[in-house]
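Visitor: Structure here, sequence nowhere to be found:
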């Protein structure tokens, strides 16, 4: 279904019943990445899957400023209002995890719990943010000038996704189709508007979060394991989980284990059996 939020047409899908869990995908992804959770979580929780701005079937504004983190956070708040809810659980992967954490730090009274997969609070110092903005600007130019196919050829071969080459051929092809379905303008706008260098740093906000947070990473993703370890030391109610033989996208590489970890965490928070 299409829902207009603050002037942007968002594509969302809803399934299941119970307390609501918002599902936020990563860069170059779509809500389709979460379809496997329908069977694992759908009989206990209401799942709201969202194509984030510039991805899937959601609109791609021309102005990169509309993709900014605070704009995306306000869109999520508008969606929760539209659903008539006060609080939700949020599960976010990578870029979607940064958005989930940004929303949690901005609107903590609207969050029941948080599941962050391979996510970060951003970059702590301005020099690092400046360097990352320059990198993302170059990558956005590459996407626009070279086209989506050349970009996907590059993107699926970066070191961060090396472990995905061990997935079954059918799953790799499905992931590639999902990436190829993205638009050049949507991905470029997303990089420029809510890339890691453009978003605020949430590191200093972690100490104030009082709800439970599950931090999930794959053992092969050493960078994000370090980030999650650092986050865990600052959060009041952190549940730190490392999944062996998995990289950045645990939910793709270890689907069953991911489902079990997410389900247990949510059941423990709600008391639902």
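Guide: Arrived safely, thanks for sending. Not measured: the values here are computed from a predicted model.

Visitor: from here on, contacts and neighbour counts on C-alpha atoms
Guide: Fine.

Visitor: any idea how far the longest strand anywhere in the chain is from the chain center?
Guide: Longest among the strand segments of the chain by residue count, using DSSP state E, is strand 8-16. Taking C-alpha atoms, centre = their mean, to the nearest Å, one finds strand 8-16 lying 15 Å from the centre of the chain it belongs to.

Visitor: In terms of secondary structure, what does it contact?
Guide: strand 2-5, helix 37-41, strand 45-50 (3 or more C-alpha pairs under 8 Å, 6 or more residues apart in numbering; DSSP states H and E).

Visitor: another one to put next to it:
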């Protein structure tokens, strides 16, 4: 667990979450972040504050993980509730202007919030390594499996077939995959801490025990048929070696009116940690330039 920090509590459906505003005195438009997971705390997104020094950056732990309350009620682990949670936080913040940045699973929450509309609408919607179709995600993961060294691919496919994720073969193979497609640089403490503190109950209910196969209640999720309804300026960012490949991000962007894309060279699923300067340059070029 990373070092405890101060913050504030916000009442949301099912309990209370803890949030914090980093760079609170910065003059730019605030950036509200939505972390991935499910069940992984926000800590790995905290470095965004250093990359965006001119902007307040709002971080929070979703209910069930990190420093937010952790109710033992599996009925709470539904996407609709997480979207309502974001809506409650934005109502609490009551920001006159803001950008909304989601990462990985957090892009589902951010996209759904933007699609549903409401009184608090983002100026820019930034989707980093977006997972907007679970079927597409699983297809892309299978393609990556085919390209792995044979022993690595075998360790992963054996685990998927047997449901055994505690074997040395699977652990070794998952590490090889993570070093290629999750984070290609040395993992910072913020990422290690967040990964180790993932709430298994939330993850398993919504996603499943492995990145490579979705068995939870998100297994049929897609919003691709509704992307044309997004009205916010939208930027989709992917790493060159992301397990959400650039071609997937570009396909999503083609379905969104006026959406822009950027591929972070040399990075994978954590581009803000792997190539921070390039990530910040691509992001700031949009959100600091105003509307297109």
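Guide: That came through, no problem. Since we're looking at a predicted model, the values are computed, not measured.

Visitor: picking that back up, can you pull out the residues in contact with the longest strand of structure 1?
Guide: 1-4, 31, 38, 41-53, 56-59, 61 (C-alpha atoms under 8 Å, 6 or more residues apart in numbering).

Visitor: matching residues in structure 2 for stretch 89-99 of structure 1?
Guide: Matched against structure 2 by TM-score structural alignment, stretch 89-99 of structure 1 falls on residues 99-109.

Visitor: Also stretch 245-253 of structure 1?
Guide: With TM-score structural alignment as the criterion, stretch 245-253 of structure 1 aligns to 266-274.

Visitor: what does that stretch contact?
Guide: So stretch 266-274 of structure 2 is contacted by 47-48, 129, 180-185, 238-244, 264, 275, 279-280 (C-alpha under 8 Å, 6+ apart).

Visitor: mind redoing it with 7 Å?
Guide: Applying C-alpha atoms under 7 Å, 6 or more residues apart in numbering, the external contacts of stretch 266-274 of structure 2 come out as 129, 181-185, 239-243, 264, 275, 279.

Visitor: Throw together a PyMOL command that grabs the buried residues out of those residues.
Guide: Of these, the buried ones go into a single PyMOL selection, burial set by 16 or more other C-alpha atoms under 10 Å:
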select buried, resi 129+181+182+183+184+239+240+241+242+243+264+275+279
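
Visitor: Present the contacts of stretch 266-274 of structure 2 as CSV; the columns should include distance to residue 157 of structure 2.
Guide: Compiled in CSV, those are given as follows (distance: C-alpha to C-alpha, whole Å):
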residue, distance to residue 157 of structure 2
129, 24
181, 17
182, 18
183, 21
184, 22
185, 25
239, 25
240, 24
241, 21
242, 20
243, 16
264, 29
275, 31
279, 33
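
Visitor: Please identify the helix or strand for residue 178 of structure 2.
Guide: Residue 178 of structure 2 belongs to helix 168-181 when assigned by DSSP states H and E.

Visitor: what do you get for residue 92 of structure 2?
Guide: Per DSSP H and E, residue 92 of structure 2 falls inside helix 79-93.

Visitor: That helix vs strand 15-22, what angle?
Guide: Angle, helix 79-93 of structure 2 to strand 15-22, by axes from the mean of the first three to the mean of the last three C-alpha atoms, to 10 degrees: 50 degrees.

Visitor: in the one helix or strand residue 133 of structure 1 maps to, what counts as buried?
Guide: Assigned by DSSP H and E, residue 133 of structure 1 belongs to helix 126-146. Within helix 126-146 of structure 1, the residues that count as buried by 16+ other C-alpha under 10 Å are 129, 132-133, 136-137, 139-140, 142-144.

Visitor: Looking at those, which is nearest residue 174 of structure 1?
Guide: Comparing the buried residues of helix 126-146 of structure 1 against residue 174 of structure 1 with C-alpha to C-alpha places residue 143 closest, at 20.7 Å.

Visitor: how near is that closest one to residue 268 of structure 1?
Guide: Computed with C-alpha to C-alpha, to the nearest Å, the distance linking residue 143 of structure 1 and residue 268 of structure 1 is 43 Å.
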